[in-house]
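**Q** predicted model, plus sequence, below.
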Amino acid sequence: MTEQLTPTDSLLRRYLGDRRFALALPRAVSLQVLHPAIAAALTDHVHYRLWSHKQRSITRMIHLAYTGTNARFVIRAAHEHVKGRDSLGHRYHALNPEVFHFQHATYVETLFTAVNTFIRPMSADEHEQLYAECCAWYRRYELSTRPMPTTWAEFVTYFEQACATTLRVTAATETLAPQALRPDAWVPRFTPTAVIPALLHDRAAQLLDVTVTRRDRRALRTYATTLRGAGHLTPRSIRYLRVARL
């Protein structure tokens, strides 16, 4: 049975389609291009600009979350052929549970960062609620949930360990990193260049050799204050991505 994520009190429904989540996506994508398998898949199987691809794939991902559609056949059709060898010579497949879940996890972690930074700080209970809804969203893909932590606290531990042990700079990273750090399409192209260094996960900044200065952190704080204020004044038709205006 498909789990429903459509009640008016759903935090996932409230925040996933908000453009402020999309503005934070350089955080997720910079981590993805440091994952050997994901980076290889992007260079081997995506034959157009990185952010144009992300616009299509993330929009589809958000649509699945909002509509409650069973995603099994969509996901398999889009990923079954995505396989090969990464820059380290290791075989990869996009539907490998650890690989697929980590990519999804970068969006989950970025969603929490976007809400807490650009919208409003969430309480401990809201963190648990939103994470539980993210788990229900992931189950809709009907892939193995073996890598998926059961609580927000467990997710934080999993994510930090995965970033510390799995991510590295590869030849594919070198190709993709400039695009990840300076979006040229869709909503993320409006994320100010001055904000992106401080928006990055610490592990991504370290591996991509991005020095985060006090000026960068100040730019992020100023931008976040602007976005929080604008959110109260902007109508839903502008604040939400088209796919989320249901």
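**A** Perfect, I can see it now.

**Q** all contacts plus neighbour counts: C-alpha atoms, from now on.
**A** Fine.

**Q** show me the contact partners of the longest helix along the chain.
**A** For the chain, the longest helix by residue count, based on DSSP state H, is helix 214-233. Residues outside helix 214-233 that contact it (Cα atoms under 8 Å, 6 or more residues apart in numbering): 20, 117-120, 194-199, 239.

**Q** which residues does residue 241 contact?
**A** With Cα under 8 Å, 6+ apart, residue 241 has these contacts: 17-19.

**Q** residue 19 contacts residue 242, doesn't it?
**A** No. Look at residue 19 against residue 242 with Cα atoms under 8 Å: they stay out of range, at 9.7 Å.

**Q** more neighbours: the two, which one.
**A** Comparing residue 19 with residue 242 by other Cα atoms under 10 Å, the one with more neighbours is residue 19, at 19 against 15.

**Q** show me the contacts for the residue nearest to the spatial centre of the chain.
**A** When Cα atoms, centre = their mean is applied to the chain, the residue found nearest the centroid is residue 107 (2.2 Å). With contact set as Cα under 8 Å, 6+ apart, residue 107 has these partners: 25, 28.

**Q** wait, is it part of a helix?
**A** Yes. Per DSSP: H, G, I helix; E, B strand; the rest coil, residue 107 lies within a helix segment.

**Q** please report the distance of it from residue 137.
**A** According to Cα to Cα, to the nearest Å, residue 107 and residue 137 sit 12 Å apart.

**Q** helices along the chain, start to end?
**A** 11-15, 19-23, 26-32, 36-45, 50-67, 72-79, 97-114, 124-139, 152-166, 171-181, 196-199, 202-207, 214-233, 236-239.

**Q** what's the closest of those to residue 190?
**A** Taking Cα to Cα, helix 19-23 is the member of the helices of the chain nearest to residue 190, at 7.1 Å.

**Q** counting contacts, what elements does the closest one pack onto?
**A** Using 3 or more Cα pairs under 8 Å, 6 or more residues apart in numbering; DSSP states H and E, the elements in contact with helix 19-23 are helix 97-114.

**Q** how many residues are close by residue 165?
**A** So residue 165, with other Cα under 10 Å, has 8 neighbours.

**Q** look up how far residue 35 lies from it.
**A** 10 Å.

**Q** same thing with residue 200?
**A** For residue 200 relative to residue 35 (Cα to Cα), the value is 15 Å.

**Q** now swap in residue 52 and tell me
**A** 20 Å.

**Q** more neighbours: which of the two?
**A** Ranked by neighbour count (other Cα under 10 Å), residue 52 and residue 35 place residue 35 first, with 24 against 14.

**Q** presented hereafter is structure B, for comparison with structure A:
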Amino acid sequence: MITVNNDPKPPPVGGVLWSMVGDIRMLLTLPPALTMQVAHPAVGAGVDDHSVFRTDPWGRGERSLVSLQLWVYGGEGAAEEGRRLRRLHKTIQGTDAHGRKYHALTPAYYAWVHATGYPVFRYAQQYLGRPFTEAQERALYAEWLQVGRILGIRDRDMPQTIEEFWPYYHKVLDNELEATVVVRELIATDRPVPVPDRGPRWLRLLLRLTWPWLGPRFVRFRRFLTIGLMPPDARQAIGLEWTDAQERRLRRFGKVVRAVVPVLPERLRFMPIARRARRAARG
């Protein structure tokens, strides 16, 4: 008997996401996307009540990054990762700061978490790489919809075209987003961040020794990138300030990134899951 696998497939090899998601520049886009997600009161409440982002920020970040790469480079394992995430979110529920009940898998909330990726990737690309052409923007959106299917997001719960996306996006900005407790924590510069506990032993030892000096600088840099790489309309909706001087600094930073990252060897430019997938695709 022939078994038919109806699992949604990952985005195509060689597509826009294939080139982006494993690149180390993707690390810089995660903070603004996460902050836009938790600016929704229901999502922010779920993270506030159930996430370990305060006690294990590095572990949580690593798991999110691995999951993102599996959606794109995971092959047949991509759909299983999507199912795993849905199982993980089944028990996440409670009441938000406005007294409204939430559940992590409520379609509108679950879709918003996914939707934030598209405007952040699109906006950050202007600083970290070459701006997308219109054709690339459309391909990116189509591929991001495909990732949504891997996550179990139904087509009726996400706008299916770019033309439908922007009215949906601005409606959420205008009516839902706010500076939640979690947003304020993510951009705070007076809250200590634990010493990173990932990597080789020598690196962990070095970080423990230098973290009293490095830690405060890291949180200021994180705030800078979180706000700077967030689309201005989302920044305004949440109430985050951004000055002309900061914009000039971000443009200078982006210029360095655009010059350095493309010339790095593959083992330094791409993260491990992406490197393995790229080697396999080349045969």
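**A** Looks like it came in fine. None of these values were measured; they are calculated from a predicted model.

**Q** picking up where we left off before, just give me the match in structure 2 for the residue nearest to the centre of structure 1.
**A** Alignment note: residue 107 of structure 1 maps to residue 117 in structure 2; criterion TM-score structural alignment.

**Q** which residues touch residue 148 of structure 2?
**A** 111, 114, 154 are the contacts of residue 148 of structure 2 under Cα under 8 Å, 6+ apart.

**Q** how about residue 20 of structure 1, what's its match in structure 2?
**A** Using TM-score structural alignment, residue 20 of structure 1 pairs with residue 25 in structure 2.

**Q** tell me the contacts of the residue lying closest to its match once chain neighbours are set aside?
**A** Among residues not flanking residue 25 of structure 2 along the chain, residue 128 sits closest, at 7.0 Å (Cα to Cα, 6 or more residues apart in numbering). Taking Cα under 8 Å, 6+ apart as the criterion, residue 128 of structure 2 is in contact with 25, 254-255, 257-258.

**Q** dump those residues into JSON lines; add distance to residue 241 of structure 2 and neighbour count as well.
**A** Output for these, formatted as JSON lines (distance: Cα to Cα, whole Å; neighbours: other Cα atoms under 10 Å):
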{"residue": "25", "distance to residue 241 of structure 2": "24", "neighbour count": "19"}
{"residue": "254", "distance to residue 241 of structure 2": "20", "neighbour count": "18"}
{"residue": "255", "distance to residue 241 of structure 2": "23", "neighbour count": "14"}
{"residue": "257", "distance to residue 241 of structure 2": "24", "neighbour count": "15"}
{"residue": "258", "distance to residue 241 of structure 2": "25", "neighbour count": "16"}
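
**Q** and the furthest pair within those residues?
**A** 25 and 255 (12.7 Å).

**Q** got a ChimeraX select line for the buried ones in the contacts of residue 148 of structure 2?
**A** Provided next is the ChimeraX selection string for whichever of the contacts of residue 148 of structure 2 are buried by 16 or more other Cα atoms under 10 Å:
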select :111,114
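
**Q** pick out whichever of the contacts of residue 148 of structure 2 sits closest to residue 196 of structure 2.
**A** residue 114 (26.8 Å).

**Q** ok, and the closest non-adjacent residue to the closest one?
**A** Nearest one to residue 114 of structure 2, counting by Cα to Cα, 6+ apart, is residue 148 at 6.8 Å.

**Q** what does that neighbour correspond to in structure 1?
**A** Under TM-score structural alignment, residue 148 of structure 2 pairs with residue 138 in structure 1.

**Q** what distance do you get for its match to residue 69 of structure 1?
**A** Relative to residue 69 of structure 1, and taking Cα to Cα, residue 138 of structure 1 is found at 12 Å.

**Q** one more: residue 86 of structure 1?
**A** In terms of Cα to Cα, residue 86 of structure 1 sits 32 Å off from residue 69 of structure 1.

**Q** neighbour count winner among those two?
**A** residue 86 (22 against 15).

**Q** in structure 2, what residue corresponds to that one?
**A** Under TM-score structural alignment, residue 86 of structure 1 pairs with residue 96 in structure 2.

**Q** what sits against its match?
**A** Here residue 96 of structure 2 is in contact with 41-42, 44-46, 102 (criterion: Cα under 8 Å, 6+ apart).

**Q** among the residues you listed, who's most crowded?
**A** Of the contacts of residue 96 of structure 2, with other Cα under 10 Å as the count, residue 42 tops at 30 neighbours.

**Q** mind listing what that one touches?
**A** Residues near residue 42 of structure 2 by Cα under 8 Å, 6+ apart: 95-96, 101-104, 109.

**Q** hmm, try it at 6 Å
**A** Neighbouring residues of residue 42 of structure 2 by Cα atoms under 6 Å, 6 or more residues apart in numbering: 96, 102.

**Q** and it, what's its match in structure 1?
**A** Checking TM-score structural alignment: residue 42 of structure 2 goes with residue 37.

**Q** map residue 198 of structure 1 across to structure 2 for me.
**A** Counting by TM-score structural alignment, the partner of residue 198 of structure 1 is residue 228.

**Q** measure its match to residue 17 of structure 2 for me?
**A** Counting by Cα to Cα - residue 228 of structure 2 and residue 17 of structure 2 are separated by 22 Å.

**Q** next one: residue 67 of structure 2
**A** Distance from residue 67 of structure 2 to residue 17 of structure 2, by Cα to Cα: 14 Å.

**Q** equivalent analysis for residue 58 of structure 2, please.
**A** 24 Å.
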